[in-house]
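# Pasted the sequence and its predicted model underneath.
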Amino acid sequence: MARTPDPLPQRDDPVIKLARFLRVTQSDASTITESMTLKKISQMSGVSEGSLSKAHNGDPRVSWRTVEGWIRACNGDLMTARRLWNKVSELQEEETPADAAALQARAFGYWERTRGRAVVPGLETETQFLLALTALRKYTGMSLRELSQATERIGVPYSRATLGAVLAGERAMSFEHLAAVLAGCGVPVRQQQGWARTFASLDPARDVRTGWNPRSLRRSRLVEPAGEQAGDIVSSLARTRFAYVLERALTEEDVTIKEFAARAKLDMPLVDRLFAGKFLPAHMLSRASEAAVGASPRTRRELTVLAQTLVRSPTPEEQREWGRFCRESGTAEPWAG
């Protein structure tokens, strides 16, 4: 069934004029026997139905790629469309800087307070979501080139031009794009899920269950911002394995991260370190292992064995990284135990 467009507001600003023009072009391209549906325009233009729907419903962040694809598919007046879109673009340039600056300040403050990189609360539109992702890239100190290099290292390569177009709203973002950006920026897997749920909620046509596969992202858990030195990335195969098995335990029990953290008596920054495969004192690993009470016997035995193998003195690199973390987070913990 074809989508029914929403009624447009009774005003004559550039955004509504462009939306009306798109609807007229669509109507003119339809015949008595065959309607020019959004699905057909999408197939002919390569633009997602979601982006097309937003365009003809008056989304002020409509990209020229979306408009051009629509007009070419409907054999419409490209020059008129460009003139109307230029007016919308000028309006965006007048409004976006202040909005972007305010959202970036809010995002930076939130990440500083939480010492994490979770999705910023209160994102209501895809425009705000993209601004938050751009703020995340800046917060981690990564240029588009560095982000592109990070996505290549984790096995989901995207060019700098592609990432720039996606983050600017000039190209529709997919779950694959989102996964690459988040992993490239070093967002922990459990926090990536929050970003994915927010992204899915902004468009009913998206389905987080079919478009998001966290299992494939586990390879990227240890990726950190490219601006940090390689020596800062301290992990080991045993710690990474412990994190993997612990994640399996939580999945088997279907327990939330917060419930697990409360059981293990670990603050969330420490839980992030745990799932990133970084150094934690042995007594913390033991508490984490014991907190997986609802996992299968096999998983619990594996956690116990792994926790015992990690009872050792930290390496010099782990000492430096752990000490820096303790100073920055205000955590007072011994090296081992």
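Ah, there it is. Residues are numbered from 1 along each chain as shown.
# going forward, measure contacts and count neighbours with C-alpha atoms only.
Will do.
# Do a quick rundown of the strands in the stretch 1-150 of the chain.
For the stretch 1-150 of the chain, applying DSSP state E, counting those that start in this stretch gives no strands.
# can you give me the helices in it?
Assigned by DSSP state H, counting those that start in this stretch, the helices in the stretch 1-150 of the chain fall at 14-29, 38-45, 49-56, 64-73, 78-114, 126-139, 144-153.
# and those helices as TSV, adding mean neighbour count and distance to L178?
Compiled in TSV, those are given as follows (neighbours: other C-alpha atoms under 10 Å; distance: least, C-alpha to C-alpha, whole Å):
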stretch	mean neighbour count	distance to L178
helix 14-29	20	27
helix 38-45	18	21
helix 49-56	21	16
helix 64-73	20	19
helix 78-114	15	17
helix 126-139	20	9
helix 144-153	20	11
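# let's bring in a second one:
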Amino acid sequence: MHYITSYIKTMKNPFWVDVLAAWDRPGQASNQNRCDTISSIPPGVNASLGLNSFYSKYTHAYNIPVLGSSSVSDQALKRACYVVSFMLADRPELRQAMYAKYGRVAIMATHEVTRDIPEHSSLPESYNTRARGLGGTLRVPVSTGAEENVLCLSSDRYYMDDILVHELAHGIHLISLKTAVADFHRRLTNAFNCARKRSLWTNTYANVNVNEYFAEGTQSFFNVQRINNNVDTRDKLASHDPALYNLLSEVFPCENNIVDRCDDQGLIASQLPRMDCQVTTSAETYEDKNRHCRYWARTGECVKNPLYMLPNCALSCLRCKS
């Protein structure tokens, strides 16, 4: 395994990225964190992940690494670790999937840019100016954020957004849920399509695609959404888009609350997340079960043949509007 993971430091060929992804990381996620301690990279972590020498600082939540270069402040890494510890507290299988698929979090220092992150070094140069964080995927399992945003510094040009919560939400969706909950993405897509039919998120980032629908909804669920359609709290989300709220309640059943990055960080010391809560699978959202549904709906079959159409072509027949 060390022989294979040592390639990560310089590997850019997608073929080898896929080969590596076929092996799970040795070991297990834990139910503990060491967010209050920043150290050098432990040899075992370096060996299993094949980390680039760019990284020199380390902490972890549940054995999920939180990383930075020597330029990143300890305070930023501790805050990032806190976020990871709360967003992965709810379900042990999601923690294990994140661990097994080499999931990790990295923080950019205020003067660093996206392409300084070794895993993102092959991205187009435009990412250096447009992005201060990216979500992890199974192929590139690092979710990133920026020090100025994590610490709510005055230099943060995205001060209205909690970038790390948003990008880690992508990682949980595209790494943990895709690995551990086989039908989740399908149900999420159904909810997204229904929300679009109902124009719930028109002119917001949540309306772009199903991945942003999940990540933006997660920000609202954790009460750190400040710019999206006034749906900026958990309660408002439950009222505005119950299908998305129910799906997020399935991912985060403990319903923990995160101390806002711009609030008194002293509150973190006395706050522990609830862990490993009972999961209630949300009710099935409306979908089309036949590839011809849209055509049939346009030709009036929802009215002519409701016994078949309403249960099998619910989305095209606009049942989700009810």
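Noted; the coordinates are in hand. Since this is a predicted model, take the numbers as computed values, not measurements.
# Need the TM-score from the superposition.
Once the chains are laid over each other, their TM-score by TM-score structural alignment, normalised by the length of the second structure reads 0.29; 155 aligned residues with a C-alpha RMSD of 6.6 Å.
# Output the helices of the stretch 1-150 of the first structure in a markdown table, with distance to L163 of the first structure appended to each entry.
A markdown table is the format used below for these (distance: least, C-alpha to C-alpha, whole Å):
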| stretch | distance to L163 of the first structure |
| --- | --- |
| helix 14-29 | 26 |
| helix 38-45 | 20 |
| helix 49-56 | 17 |
| helix 64-73 | 15 |
| helix 78-114 | 18 |
| helix 126-139 | 10 |
| helix 144-153 | 7 |
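# Which of those sits closest to R160 of the first structure?
With distances scored as C-alpha to C-alpha, the stretch of the helices of the stretch 1-150 of the first structure nearest to R160 of the first structure is helix 144-153 (5.3 Å).
# From the contact counts, what lies against the helix or strand following the closest one?
The helix or strand immediately downstream of helix 144-153 of the first structure is helix 160-167, counting by DSSP states H and E. If you count contacts as 3 or more C-alpha pairs under 8 Å, 6 or more residues apart in numbering; DSSP states H and E, helix 160-167 of the first structure packs onto helix 126-139, helix 144-153, helix 175-184.
# 7 Å instead?
helix 144-153 (3 or more C-alpha pairs under 7 Å, 6 or more residues apart in numbering; DSSP states H and E).
# N149 of the second structure in helix, strand or coil?
Using DSSP: H, G, I helix; E, B strand; the rest coil, the structure places N149 of the second structure in helix.
# That one: neighbouring residues, count only.
The criterion is other C-alpha atoms under 10 Å. On that basis, N149 of the second structure has 27 neighbouring residues.
# Distance check, it against I163 of the second structure.
7 Å (C-alpha to C-alpha, to the nearest Å).
# closest to Q308 of the first structure out of the helices of the stretch 1-150 of the first structure?
Proximity to Q308 of the first structure (C-alpha to C-alpha) singles out helix 78-114 among the helices of the stretch 1-150 of the first structure, at 30.7 Å.
# tell me which element P65 of the second structure is part of?
In this structure, P65 of the second structure sits in strand 64-68 according to DSSP H and E.
# circling back to that earlier point, relative to A291 of the first structure, which of the helices of the stretch 1-150 of the first structure is closest?
Counting by C-alpha to C-alpha, A291 of the first structure lies closest to helix 78-114 out of the helices of the stretch 1-150 of the first structure; the figure is 23.2 Å.
# burial count for A47 of the second structure?
Using other C-alpha under 10 Å, A47 of the second structure has 16 other residues around it.
# and it, helix, strand or coil?
The three-state label given to A47 of the second structure by three-state DSSP is helix.
# Quote the end-to-end distance of stretch 169-179 of the second structure.
Span of stretch 169-179 of the second structure from end to end, C-alpha to C-alpha: 14 Å.
# picking up where we left off before, downstream of the strand holding P65 of the second structure, the next helix or strand is which one?
Read in the C-terminal direction, the helix or strand following strand 64-68 of the second structure is helix 74-87, with elements assigned using DSSP H and E.
# tell me what that next one is packed against?
If you count contacts as 3+ C-alpha pairs under 7 Å, 6+ apart, helix 74-87 of the second structure packs onto strand 57-61, helix 147-150.
# Go again with 8 Å.
On a contact count with 3+ C-alpha pairs under 8 Å, 6+ apart, helix 74-87 of the second structure meets strand 57-61, strand 64-68, strand 104-108, helix 147-150, helix 163-171.
# which one of those lies closest to T129 of the second structure?
The minimum distance between T129 of the second structure and these falls on strand 104-108, with 13.1 Å, by C-alpha to C-alpha.
# could I get the helices and strands packed on helix 74-87 of the second structure as CSV with distance to N193 of the second structure?
Formatted as CSV, the entries for these read as follows, by distance: least, C-alpha to C-alpha, whole Å:
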stretch, distance to N193 of the second structure
strand 57-61, 34
strand 64-68, 33
strand 104-108, 30
helix 147-150, 31
helix 163-171, 18
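# right, and those - which one's nearest A21 of the second structure?
Ranking these by proximity to A21 of the second structure (C-alpha to C-alpha) places strand 104-108 first, at 14.0 Å.
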